[in-house]
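Student: Let me see the structure of the following:
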Amino acid sequence: MKELLRKWNQVSLVKQIIVGLIIGIGLAVAIPEIAKPIVIFGTLFVGALKAVAPVLVLFLVMSAIAQHKQGHKTNMKSIIVLYLLGTFLAGLVAVVASFVFPVSITLAKGVEGVTAPGGVVEVLKTLLLNIVDNPVKAIYNANYIGILAWAIVLGFALKNAADSTKTMIANVSDAVSKMVTWVIKFAPLGIMGLVFESITTNGLESLLSYGKLLAVLIGCMLFVALVVNPIMVYAMIGKNPYPLTLKCIRESGITAFFTRSSASNIPVNMKLCEKLGLNKDAYSVSIPLGATINMAGAAVTISVLTLAAVHTLGIDVDIPTALLLSVLSAVCACGASGVAGGSLLLIPLACSLFGIPDDIAMQVVGVGFIIGVLQDSFETALNSSTDVLFTAAAEYKEWRKDGKDINIQEVA
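Tutor: Down below sits the predicted model:
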């Protein structure tokens, strides 16, 4: 048994996850009833990630800022520009694709018990209120924008603290990071349980009638991940971006696809940044920030589903309004984390741009929930993997300026 475990530990995590994925699919197809108890592995894995992530973000960011030396670069401006530009371009790609491949949909029934935000002002207001949320409540509710805000404030407050205090905070930060390593080791079992549950619970039958809509949605997200993002990375580092892009998709996108939670994937992304040799001062802030504002997948979802409603109702759209939708979807996507229901409940806000009434817009939201099994998985995979990709691109740009060699093949 010890020899078997030793050989298993020598296999890379990605290969271990692929094994778990294959076993999960096989069990779901062959013996779904007998293998049902393995669902608990997925539940425990996601629960452990969600539990450790808020504490990890708080102490990592607080420690990084408290010990930050004056004049030491963190590349945060470049990272934020990449986040915002990437989200806007994703929305633009979705708008163009929706005109090239127009989709009409069969509207679903309205979603009961949920209320869409009244406008962009309400979305931004919710976001601002989350920033000043009670710190204990923010950690309990996994409100990452609030956790990030308090961690930054506490970090600055501790800059003049005694070295022993800073060392203690750094030690706690390292201890939580070690806990994350332990949790991630169980990723193969977690993914096995998650894929088993996804196949046995949801199936694919309900998605067939919305095949064309899903094709446009997923096609846009793949285009952003494999064409738009690599172009942006190439512009930053001047080297072949695909080894880095594919590594981020493999090691971050796969787990995000099955957990369907950018917040749960924060520990995975932190570990990947460490593996890529990135500056801890930068990624300890940029990764949780990316989980709240870097929402390319959400921008695609909002744009595609809104224009599907427009085409279904036969509304004519001019180019300036289409461009305005790209901007609106990007702004809404950045605020999606502050709204219960995420990107889907921001669709009525975008629909209002075309005069579509709320009762019809909420039927479009209903369609979103029907296809949510795949839509949300691809959306989260794109959002989360891009957090690491842009953080790495911004740092490698600085390496390039300083004349430091960037061996992307070796890194990836």
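
Student: From here on, just use CA atoms for contacts and neighbour counts.
Tutor: OK.

Student: Could you work out the end-to-end span of stretch 113-133 for me?
Tutor: 25 Å (C-alpha to C-alpha, to the nearest Å).

Student: Could you pull out the buried residues of it?
Tutor: 116, 117, 120, 123, 124, 126, 127, 130, 131, 133 (16 or more other C-alpha atoms under 10 Å).

Student: same check, this time on stretch 242-261
Tutor: For stretch 242-261, by 16+ other C-alpha under 10 Å, it's 242, 244-261.

Student: Also stretch 325-342?
Tutor: Residues of stretch 325-342 classed as buried: 325-339, 342 (neighbour count, 16+ other C-alpha under 10 Å).

Student: Show me what it is in contact with.
Tutor: 84, 87-89, 91-92, 95, 117, 120, 123-124, 126-127, 130, 292-296, 298-300, 302-303, 343, 345-346, 350, 353 (C-alpha atoms under 8 Å, 6 or more residues apart in numbering).

Student: Now the second one, please; I'll put the structures next to each other:
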Amino acid sequence: MTQSNSLFAKLANGSLVLQIVIGIIAGVAIASISKDAALQLAFLGDLFVGALKAIAPILVFVLVAASIANQKRNAHTSMKPIIMLYLIGTLAASLTAVLFSFAFPTTLVLATGVEGTNPPQGIGEVLNTLLFKVVDNPVNALLTGNYIGILAWGVGLGIALHHATSATKQVFLDVSHGVSTIVRFIIRLAPIGIFGLVAGTFATTGFAAIAGYIQLLGVLLGAMLFIALVVNPLIVYVKIKRNPYPLVLQCLRESGVTAFFTRSSAANIPVNMALCERLKLHEDTYSVSIPLGATVNMGGAAITITVLTLAAVNTLGIEVDFLTALLLSVLAAVSACGASGVAGGSLLLIPLACSLFGINNDVAMQVVAVGFIIGVVQDSAETALNSSTDVVFTAAACEADDKTPS
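Tutor: Here you go, the predicted structure:
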């Protein structure tokens, strides 16, 4: 019994990143040895993602409400600079995607397979959807994972309880700590969950489905890596005036890896919250900035929209001048910020960008189908970039704020 407890303690206190790497290797190995066994074990990944998605809405709602309710009078948060970093980062991502698309022009073999899907007809529709998500019923918002609505209700309740009795505030604080404890337990199960996700993914698709789109994937992944390893560190350096790479690499390692395999910014909210806690960031700030980032900080989505749209433009032989490309960057950045309000996310916003070049909806939806084909890699990399950047910018803003003389 003692030996069993000792083994459990070693696993619980060991390096989570190392355990995740072992889980990835084991998942690839079992998928290579036996696809049937890998498919049977894929449920472990589904359970892990399901647990994260189940706890995330409650975590965001309770933590936001408790943080604002218990915020000291005249307390200072770093939300304004974080929002600015989110907007700058998303626009920089779309501009980078334009440069990569011009440097490595790509054409597509158009596909079908998205019949019956209705993309939004304009940016006004995207913004309208987001606006109505803000005023969603709070119970429905929790049930459906509407994080814009959850955030709005959490902020509203927190402000309303700011003048409540100390006992009431303490109850919310205790509940938020209890939910955070559950989150930490779920995150410790990440190696098992990711093992199941990797095994299931490799057993089902491998890389056969995306072999014909290597160049397109190369441009997408190259742009995302450039943002993660060059542009984001540059933005962070300007903000904190020190070497940004220890922070950037830690966020990629501890947030990006998990997000890559869960392929869900919402499911990665608990992971990011736990990472912010380990980085000793201000809870009043990250309890709001992380769920907000999961809905509006979409650099990866901006890259996907821009690259696939310009690939369609190249395929049809349409000439693109600099001003039109610049306009595409702005449109992609604004559209990406609304991606969480659209079913299908960034891919279904591609027709919006294609309309800028007069590309009809039938052709644009074939481009969306290509996106679904490469989605097993594209969506994973996009989510990893989006989610890890939330923590990078939150940490940078908090550190810069701490250095500012009061």
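
Student: picking up where we left off before, from the buried residues of stretch 325-342 of structure 1, which ones fall inside helices?
Tutor: 325, 326, 327, 328, 329, 330, 331, 332, 333, 334 (DSSP state H).

Student: If we only consider these, which is nearest to residue 172 of structure 1?
Tutor: Closest approach to residue 172 of structure 1 among those (C-alpha to C-alpha): residue 334, at 30.8 Å.

Student: wait, which of the buried residues of stretch 113-133 of structure 1 is closest to residue 376 of structure 1?
Tutor: Among these, and counting by C-alpha to C-alpha, the member closest to residue 376 of structure 1 is residue 116, at 17.8 Å.

Student: For residue 99 of structure 2, see how far away residue 75 of structure 2 is.
Tutor: On the measure of C-alpha to C-alpha, residue 75 of structure 2 and residue 99 of structure 2 end up 42 Å apart.

Student: Neighbour count for those two, which is higher?
Tutor: A direct count of neighbours by other C-alpha atoms under 10 Å for residue 75 of structure 2 and residue 99 places residue 99 higher, at 15 against 8.

Student: Now which residue in structure 1 aligns to the more buried one?
Tutor: Using TM-score structural alignment, the partner of residue 99 of structure 2 in structure 1 is residue 96.

Student: which residues sit in contact with the closest residue to residue 45 of structure 1 other than its chain neighbours?
Tutor: Distance criterion C-alpha to C-alpha, 6 or more residues apart in numbering; nearest residue to residue 45 of structure 1, sequence neighbours excluded, is residue 190 at 5.0 Å. Residue 190 of structure 1 makes contacts with 41, 42, 43, 44, 45, 46, as judged by C-alpha under 8 Å, 6+ apart.

Student: mind running it again at 10 Å?
Tutor: Remark: with contacts taken as C-alpha atoms under 10 Å, 6 or more residues apart in numbering, residue 190 of structure 1 is in contact with 17, 20-21, 24, 38-46, 183-184, 196, 255, 258-259.

Student: Out of those, which sit inside helices?
Tutor: 17, 20-21, 24, 39-46, 183-184, 196, 255, 258-259.

Student: Just the buried residues of those residues.
Tutor: Judged by 16+ other C-alpha under 10 Å, buried ones among those: 17, 20-21, 24, 39, 41-46, 183-184, 196, 255, 258-259.

Student: Regarding the counterpart of residue 396 of structure 2 in structure 1, which helix or strand does it belong to?
Tutor: Using TM-score structural alignment as the criterion, residue 396 of structure 2 maps onto residue 393 of structure 1. Using DSSP states H and E, residue 393 of structure 1 falls within helix 372-401.

Student: That helix against structure 2, how far on average?
Tutor: Superposed on structure 2, helix 372-401 of structure 1 shows a mean distance to its aligned partners of 0.5 Å (mean C-alpha distance after the TM-score superposition for structure 1).
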